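**Q** here is a sequence with its predicted model. Questions after.
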Amino acid sequence: MAAIVSPTPPQRLALAREADAADWLAGLPALVDTVLARWELTAERVAEPGGRTSMTVLVRCADGERAVLKLCAPGTPAGLEEAALRRWDGLGAVRVLRSLPEAGALLLERLHGETSLRSLPEAKAMLEAVSAVRRLWVDPGPGDVFPSVAERTGHAVPALRAAVAGEAGPLAEEALRLRAELVADAREHLLLHGDFRQGAVLASDAGRSPWLAVGPEPVTGERAYDLARLVRDRLHDLVASPGAAAVTRRRVKRLADSVEVDPERLRGWTLFRAVESGVRSLAAGRRAEGELLLECAGWL
């Protein structure tokens, strides 16, 4: 059985992990070999640049089927990702072929990882994105195992409270206020992708859809939360365009209208998610990224 020429974790993954993940990073090559042997897979190459919390290997199954082996870092919700993908069962999202929960390993159908919705012109990409995300908004099903939006966003509250005293103070305070209002008046209980954006929708030749979602961070809640990450897509292009603030506000209105959600709730979740990401980026030393996200939040 063929082995990977160099199973070294992608640099993006190595740089993103904290010190307590060092053992996992060091053991990744051996883990890959173990899973390859167990599932009788032949590795082709490590996908680059890969994610920040997972390593992806392009493989072939014993019957020649092309697939993707995804190994998730400790602390990432591999089990929740599998549960969501199985709930969708290929409707709008990639299919799970096999799983090994104790190893954080998922074997997924192969999509065109090099071609996401970001390859399309902006207007077309947004239309396809809305079409794709609509198919994911389903009932969580029996034995709902997914965290709620209130639970997920609650983890960010301490950092935002601490940020109130810093440079992001007014925005952090507003984000906390908006979150409190939104979760107190929760209106829907649907399964959401959780990290939906153009880059998370890949081209497919599976036949059931030309575009399929990958990499969910599933939660349950309202549709406006899922659309919020999409509002700030292609943020660098937005900043470089004239009237970026007005363009962003128009995006909120158009996306809200396209799926009939309250534009004020979408604005609120978009601001919260931008501030939360901005504060997290600043704390991680990614200052340019953090400042850009906070600027985006300021437009709203």
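**A** Cool, got the structure. Numbering: from 1, shown residues only.

**Q** when you work out contacts or count neighbours from here on, use the C-alpha atoms and nothing else.
**A** OK.

**Q** and the helices in the stretch 1-150 of the chain?
**A** Secondary structure of the stretch 1-150 of the chain, counting by DSSP state H, counting those that start in this stretch: helices at 11-16, 22-39, 78-88, 122-134, 149-154.

**Q** wait, which of these is closest to residue 267?
**A** Nearest to residue 267 among the helices of the stretch 1-150 of the chain is helix 149-154; the distance by CA to CA comes to 15.8 Å.

**Q** what residues of the closest one count as buried?
**A** Using 16 or more other CA atoms under 10 Å as the burial criterion, the residues of helix 149-154 that qualify are 149, 150, 152, 153.

**Q** circling back: distance to residue 229 added to the helices of the stretch 1-150 of the chain, as TSV?
**A** As requested, these are exported to TSV (distance: least, CA to CA, whole Å):
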stretch	distance to residue 229
helix 11-16	21
helix 22-39	29
helix 78-88	18
helix 122-134	12
helix 149-154	13
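
**Q** ok, structure two:
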Amino acid sequence: MKFLVTNDDGIFAPGVAALVEVLQHFGEIYVVCPDQERSAISHSITIKQPLKATPVSIFGSNVQAWAINGTTADCVKLALEVLLKEPPDVVVSGINLGANLGRDVFYSGTMAGAAEASLFNIPAIAVSVDRTNTKETNFQLPKRLFYEVMEIILPNKPPEGVFININLPYVTREFCAGIKVVPLDLSVSRYKYVGLNDPYGQVYYWLKDRLSQLSDFDEDGDYGKLKAGYITVTPLEGKVCHKKHVKKLERWFNNKMLKKSKEELYS
């Protein structure tokens, strides 16, 4: 089995090395990551400057890897269209420092890597650990949990166009409450703008991290279950056009468009 690994913390992030170590137990690894941190860039791609793919050898001689001066979505798109001779079986994005939960998944570069792969109909997984301090994070804990999750996922085939978001609690296997398949809790929004005055009275707005202050949340959603010590698994759809609503919107516009002559349009 062939895996493409990406992330948004940069190719030298310890979470990438941890992910490679886990996936090497299951197959062949290719790594294509941003050359530096690109957190919270969502699904953006680079169109105003050229991209450079720089080979790196930090993962050993058995792992082909490239650092890209672009976004996570750039990395997956470039890998699938140019760098890899054939498509991988699975794309895995992570291991991200900091859980991706609720509304914040739509801002995440880690999530965008998995979403981009799903647009190519390639099964994809985004994985994050509920920890934010690199120096204080022992990746042996999430590595063991993720290994067991992959043993369950890989024998199965995700639905086409769907990618899987996984959040790992920062606990030992013995203290992990289990695995829960859960919906996004869209009431959860980690960051909120707050105004601050500079010495001259000008107001500037910064995003404040209020994750530790959240109190009103769905106990059965992704945030609630992760907080309770579960590994959370959420299926998400990369292709967002909802076919079931097409007919409904067609009825809105059917025979409602104004028919104007050329003379009226250009008068």
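**A** In hand now; what should we look at? Computed from a predicted model, the values in this text were never measured in an experiment.

**Q** TM-score of the superposition?
**A** For this chain pair, the superposition-based TM-score is 0.25 by TM-score structural alignment, normalised by the length of structure 2; 114 aligned residues with a CA RMSD of 6.0 Å.

**Q** any chance of the buried residues of helix 149-154 of structure 1 in a markdown table with distance to residue 86 of structure 1 as columns?
**A** A markdown table is the format used below for the buried residues of helix 149-154 of structure 1 (distance: CA to CA, whole Å):
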| residue | distance to residue 86 of structure 1 |
| --- | --- |
| 149 | 20 |
| 150 | 23 |
| 152 | 21 |
| 153 | 24 |
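
**Q** residue 270 of structure 1: which of those residues is nearest?
**A** For those, the minimum distance to residue 270 of structure 1 (CA to CA) is 12.5 Å, reached by residue 153.

**Q** how close does the closest one get to residue 122 of structure 1?
**A** For residue 153 of structure 1, the distance to residue 122 of structure 1 under the criterion CA to CA, to the nearest Å works out to 29 Å.

**Q** equivalent analysis for residue 250 of structure 1, please.
**A** Relative to residue 122 of structure 1, residue 250 of structure 1 is positioned 14 Å away (criterion: CA to CA).

**Q** could I get the full set of strands for structure 1?
**A** 42-46, 54-60, 66-72, 96-100, 105-109, 112-116, 190-192, 201-203, 211-213, 219-221 (DSSP state E).

**Q** against which helices or strands is the first one packed?
**A** The elements that strand 42-46 of structure 1 packs onto, with contact taken as 3 or more CA pairs under 8 Å, 6 or more residues apart in numbering; DSSP states H and E, are strand 54-60.

**Q** between the strand it packs on and helix 22-39, how many degrees?
**A** Strand 54-60 of structure 1 and helix 22-39 are oriented at 20 degrees to each other (axes from the mean of the first three to the mean of the last three CA atoms, to 10 degrees).

**Q** packing partners of strand 54-60 of structure 1?
**A** Counting by 3+ CA pairs under 8 Å, 6+ apart, the packing neighbours recorded for strand 54-60 of structure 1 are strand 42-46, strand 66-72.

**Q** next, the angle strand 96-100 makes with the last one.
**A** To tie it back to what came earlier, the one meant is strand 66-72 of structure 1. Here strand 66-72 of structure 1 runs at 40 degrees with respect to strand 96-100, directions being taken by the same axes, to 10 degrees.

**Q** which elements pack onto strand 66-72 of structure 1?
**A** With contacts taken as 3+ CA pairs under 8 Å, 6+ apart, strand 66-72 of structure 1 sits against strand 54-60, strand 105-109.

**Q** which residues are contacting the last one?
**A** Going back to what we said before, that points to strand 105-109 of structure 1. When contacts are taken as CA atoms under 8 Å, 6 or more residues apart in numbering, the neighbours of strand 105-109 of structure 1 outside the stretch itself are 35, 66-72, 78, 82, 94-100.

**Q** in PyMOL, select just the buried ones from those.
**A** Restricted to buried positions by 16+ other CA under 10 Å, the PyMOL selection for the contacts of strand 105-109 of structure 1 reads:
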select buried, resi 35+66+67+68+69+70+71+72+78+82+94+95+96+99
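
**Q** and the helices and strands packed on strand 54-60 of structure 1 as a markdown table, adding distance to residue 107 of structure 1?
**A** Written out in a markdown table, the entries for those read as follows (distance: least, CA to CA, whole Å):
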| stretch | distance to residue 107 of structure 1 |
| --- | --- |
| strand 42-46 | 12 |
| strand 66-72 | 5 |
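
**Q** re earlier: from the buried residues of helix 149-154 of structure 1, pick the one nearest residue 45 of structure 1.
**A** The shortest gap between residue 45 of structure 1 and any of the buried residues of helix 149-154 of structure 1 belongs to residue 152, at 33.9 Å (CA to CA).

**Q** so residue 21 of structure 2, which of the three states?
**A** With DSSP: H, G, I helix; E, B strand; the rest coil as the basis, the three-state label of residue 21 of structure 2 is helix.

**Q** how near is it to residue 128 of structure 2?
**A** Applying CA to CA to residue 21 of structure 2 and residue 128 of structure 2 gives a distance of 15 Å.

**Q** give me the more crowded residue out of these two.
**A** When residue 21 of structure 2 is set against residue 128 and neighbours are counted by other CA atoms under 10 Å, the residue ahead is residue 128, at 25 against 15.

**Q** ok, now how distant is residue 125 of structure 2 from residue 233 of structure 2?
**A** 10 Å.

**Q** residues shared between the contacts of the two?
**A** With CA under 8 Å, 6+ apart, residue 125 of structure 2 and residue 233 have common neighbours 164, 165, 166.

**Q** residues contacting the second one?
**A** With contacts defined as CA under 8 Å, 6+ apart, residue 165 of structure 2 is in contact with 100, 111, 125, 126, 127, 232, 233, 234, 235, 236.

**Q** would you double-check that it falls in a strand?
**A** Yes - counting by three-state DSSP, residue 165 of structure 2 is located in a strand.

**Q** and it, how far is that from residue 149 of structure 2?
**A** 12 Å.

**Q** next: the last one.
**A** Distance of residue 166 of structure 2 to residue 149 of structure 2, computed by CA to CA: 9 Å.

**Q** likewise residue 253 of structure 2?
**A** With the distance defined as CA to CA, residue 253 of structure 2 ends up 46 Å from residue 149 of structure 2.
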